[in-house]
Every structure is written in C-alpha cells, then in structure tokens.
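In: Sequence first, predicted coordinates after that:
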Amino acid sequence: MLSLMERASLWGSGLGAVVSATALGREPLTATLCMTFFGGCCAFLIYESRRRATDETISAVGGFLRERRLARHDIDGYQQLVEIAAPLRGRAGVWALTELSHDPRLMDGLFFHARRREIAGLPEPGTEPLSWALASLHPNGYVREAAVAAMGRAPRFEFVPFLVERAVERVDAVRSAALAALRQIPAGASAESFARVAARRHAGDLAELWAIPGHEDS
C-alpha cells in the first residue's frame, strides 16, 4: 500500500511522462529522457508497493504459524491455514511452500485432515508451485493427478512431502505420477519422508525407489 505522499509522487510521475510524450515532436531527445525518468519513477513506486505488500503478507502468515502452533487435531487451524495460503502468489507463495514443507509437524496434520476430507477450499492446480502442492491434497483424484503432473514438470525439493503423500495413495494414476516426479528430485530426506508413510499401503514402491531395505507392502 502506497502512502499519500507516494501516491502523489506516482500521479505526478505519470503526468510527467504523459506531458513529456507530447513534446516528442518538438524536442525528441529531451522528451525521451524525461519520459524515461518519469516512467522509471512510476515503475519503482509500483515495485516498492508490491514488495512491501508481499513482506506484510509473509509477516502475517509467519505470525499465524508462530502464534497458533497447530496441533494435529486442530481442524479449524488447518482450515484457516489453507484459506490463508491458497491465494498466495509469487515470492509470498514460494516462502509459504518452503515454510510448510520444512515443518514435519505441520505436514503431518495437513495430510491427516486432507485424507479425511475435512479441509474445504483446497485449490485446483494453477500456475504457482504452492497451488500445485495444495491441489495435490484435493479430494478429487483428477485434480490430484494434474497437480502431481505439474510438480513433476518443475520439480523442486519442497514438493517432496506432498509427492510422498501421493506416492502411497489409493489411485494408481496419481501414485505412478508421484513416483515419476520423485525420481527427478534428489532423495536428500528420503529416510525421514519415508518414515511418515512406512506403514501405509503401497509404501513398498516408494521403498524400492529410494532403495530402503527390509520393507514390503502391507
């Protein structure tokens, strides 16, 4: 959000750029320099406004996670978390994805309630990594499959917990897509990730992928 002074500066810079454009025929060099200057001022002010808005969003989400300290059975808390995270885009979305994926306690609770279909408002896959991750928890198998496919096309380490969850699910197509996506990501946290789902059906395929000995599907 721009302050009153910054709004006035943005309006003035925009007006300066327009006035400069009208002088292109008479003084092309001067007019071009003025347009560049005023246009640059506009771009900077807009960028600064968006940067501050993103920082405020990150601060708000971080504050929620620190203050709420979600317990596994806090359904309302996880519902609120999804409602806060789902609309995030750009830098804020990447930050939220990183925070979630690096917190096993949060992941466990989120997956638990998603499996029980207790969380409403899970998004469909959009164009953002965070939306793909959250969409992979959707109750509709076709949505989950599309989300996993999107993660497979642009693999990143933060997707691992979400892909592991899908690699042991009941729908064959989703499970196969998740295993294929995991093959593209170094298994740096394979032991920890596998431990969470080791007792689940189809965990054997994941154990085979990561060469974890002594495991068979239950």
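Out: On my side now, so go ahead. Numbering: from 1, shown residues only.
In: all contacts plus neighbour counts: C-alpha atoms, from now on.
Out: Will do.
In: what number of residues lie near Ile46?
Out: 16 (other Cα atoms under 10 Å).
In: Which residues are in contact with it?
Out: Counting by Cα atoms under 8 Å, 6 or more residues apart in numbering, Ile46 makes contact with nothing.
In: name the element it belongs to?
Out: Secondary structure assigned from DSSP states H and E places Ile46 in helix 28-68.
In: Take this one as well and set it beside the first:
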Amino acid sequence: MANDFKFPPVVFPSGGNPSPGSQRRPATAPFQSPRSSNPGIPFLSFDVGAAATSFPPPQFSSSGSIPGGFEDEPPLLEELGINTKQIWNKTMSILNPFRVKPDLHEDSDLSGPFLFLMAFGLFQLLAGKLHFGIILGWVTVSALFLYVVFNMLAGRNGNLDLYRCLSLIGYCMLPIVILSALSLFVPQGGGVILGVTGVFVIWSTRVCTRLLVELASCGDEHRGLIAYACFLIYVLFSLLVVF
C-alpha cells in the first residue's frame, strides 16, 4: 500500500519573478556592523581611517631615537646608589691625612669601603694569604666595637650609628690597603716592614679619629680614647700584612 507524502512548494528568492509585495534586502559587506550600533569603536566597524587616528605612530626625535627610551634612563650605577664621583672625592681626602674633609663623609656609603676591602683581600691573596672571610668578619666586629665604645663615652648625646661606623672604618682602611700592596715588594720579617707598618697604622688612626670627632657629637671631649680604639682596630688589620 503506497503512502502519499505532500511536500510544500519550494520558492527560491533569486529565481523567477518576485511577487509585487516583496522587497529585496540590500546586500551588505561581510563582517560589516551597522555604524549606529558602535560608532566610537573602530575595531568593530573595521574603519581603517579611524583606527589610524586613534593610534598615532611613535614620534622619533631628531637623533632617530624614541623619546622615553633607553637613552633617557639613568646609569646603572646611579640606580644602584653607587656614586663614583663621591667615592673618588672621599678617597682623595683620605690620601692627605693633614687636610681631611669631613663634610665629604657626611653621606655614608658602603660602596667605597667594599672596594677597599676587596682590594686588601686581593693583595693578601697575591702574597699567598687567603683572608677574605677574616677581613669581612673583622670589619663587622670592629664597627660594633667602635660603635659601643663611642656611644658609651658620649652617653645619651651620642649620635653615631653603626652604618656610619662601617663607612668610616672602611674608607680609612685605604692606608692599610696601600701597606698590603707595598708588602709584596718589602722583605718580610725585618725592621723595615715593621717601621712602614707603624707609619700606615698611625695614618689610618689619625684620619679615622678626625672624621669621628668632626661628624659625631660629643667626640671632641674623648678624642684620646677614640684614637686608642681606632689604633687597636688598624693594628689588628696590619697584623694580617706583617704575619
């Protein structure tokens, strides 16, 4: 028994004559959204002209570099807080024990002392002595010793902090560094090296005492005791050179 299926007639819009009441919808470009929906977003409307004005090209200077680039960045040493000019001026002031400039050491830093301590350890290494750890440990203990002694002498009026102690002791190590360099050319175990060592120890003691008295309050009243503490510190470091 056969089944009869009735299908509705298929009408193709492009074929035949359209009916009088129908209207053909105008074709639009693909991916084209109406301008009235998002008039301020050029990405959705794919308006190249509007996008070019929204994102202008980078402006180049006369030298061909982009403003705000690497040329405008500060030097790396300055970002790390290492002032090479200040270190050089402080070093030159230490080299003249009779004309020490305490105002240059008002801003304490550890960059210069670290360089001097590493140079001291390097000269000791050239002499066959590995003293890097001993030098760093003794500097820390010496700063604590000088900090405690000075503040006990000054009492409540003392304003010397541990950071400044480390800075001053490190910068005044420069004569001992020179001594360690000269010891490479002077015979060991004789009276010559002992005499030279005494001169450089007195040099470091005088400079460190002058800086402590000038930069810290109530230091002038106890100049002799401060000088004795500084003398013990630099004698301790000179023993590494002599023996």
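Out: The structure has been received and is ready for your questions. It should be emphasised that the depicted structure is a prediction, and the values quoted were computed from it without experimental measurement.
In: And the TM-score between them?
Out: The TM-score (TM-score structural alignment, normalised by the length of structure 1) is 0.27; 93 aligned residues with a Cα RMSD of 5.6 Å.
In: next helix or strand past the helix holding Ile46 of structure 1?
Out: helix 75-85.
In: other SSEs contacting that next one?
Out: When contacts are defined as 3 or more Cα pairs under 8 Å, 6 or more residues apart in numbering; DSSP states H and E, helix 75-85 of structure 1 sits against helix 28-68, helix 104-115.
In: between that helix and helix 28-68, how many degrees?
Out: 170 degrees (axes from the mean of the first three to the mean of the last three Cα atoms, to 10 degrees).
In: Helices along structure 2, start to end?
Out: 42-45, 48-54, 76-79, 84-95, 111-126, 132-154, 162-171, 174-182, 191-215, 223-242 (DSSP state H).
In: can you put these in a markdown table and add mean neighbour count?
Out: Below are the helices of structure 2 laid out as a markdown table (neighbours: other Cα atoms under 10 Å):
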| stretch | mean neighbour count |
| --- | --- |
| helix 42-45 | 15 |
| helix 48-54 | 11 |
| helix 76-79 | 10 |
| helix 84-95 | 16 |
| helix 111-126 | 19 |
| helix 132-154 | 16 |
| helix 162-171 | 21 |
| helix 174-182 | 21 |
| helix 191-215 | 19 |
| helix 223-242 | 18 |
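In: And Val164 of structure 1, how far from Gly12 of structure 1?
Out: Remark: distance between Val164 of structure 1 and Gly12 of structure 1 (Cα to Cα, to the nearest Å) = 53 Å.
In: now do Leu163 of structure 1
Out: As judged by Cα to Cα, Leu163 of structure 1 and Gly12 of structure 1 stand 50 Å apart.
In: These two: who's more crowded?
Out: Shown here are Leu163 of structure 1 and Gly12; by other Cα under 10 Å, Leu163 has more neighbours (27 against 15).
In: before we move on, back to that, just want the angle from the helix holding Ile46 of structure 1 to helix 104-115.
Out: Going by the same axes, to 10 degrees, helix 28-68 of structure 1 makes 90 degrees with helix 104-115.
In: want to try JSON lines for the helices and strands packed on helix 75-85 of structure 1, with distance to Ser193 of structure 1 as columns?
Out: What follows is the helices and strands packed on helix 75-85 of structure 1, written out as JSON lines (distance: least, Cα to Cα, whole Å):
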{"stretch": "helix 28-68", "distance to Ser193 of structure 1": "22"}
{"stretch": "helix 104-115", "distance to Ser193 of structure 1": "9"}
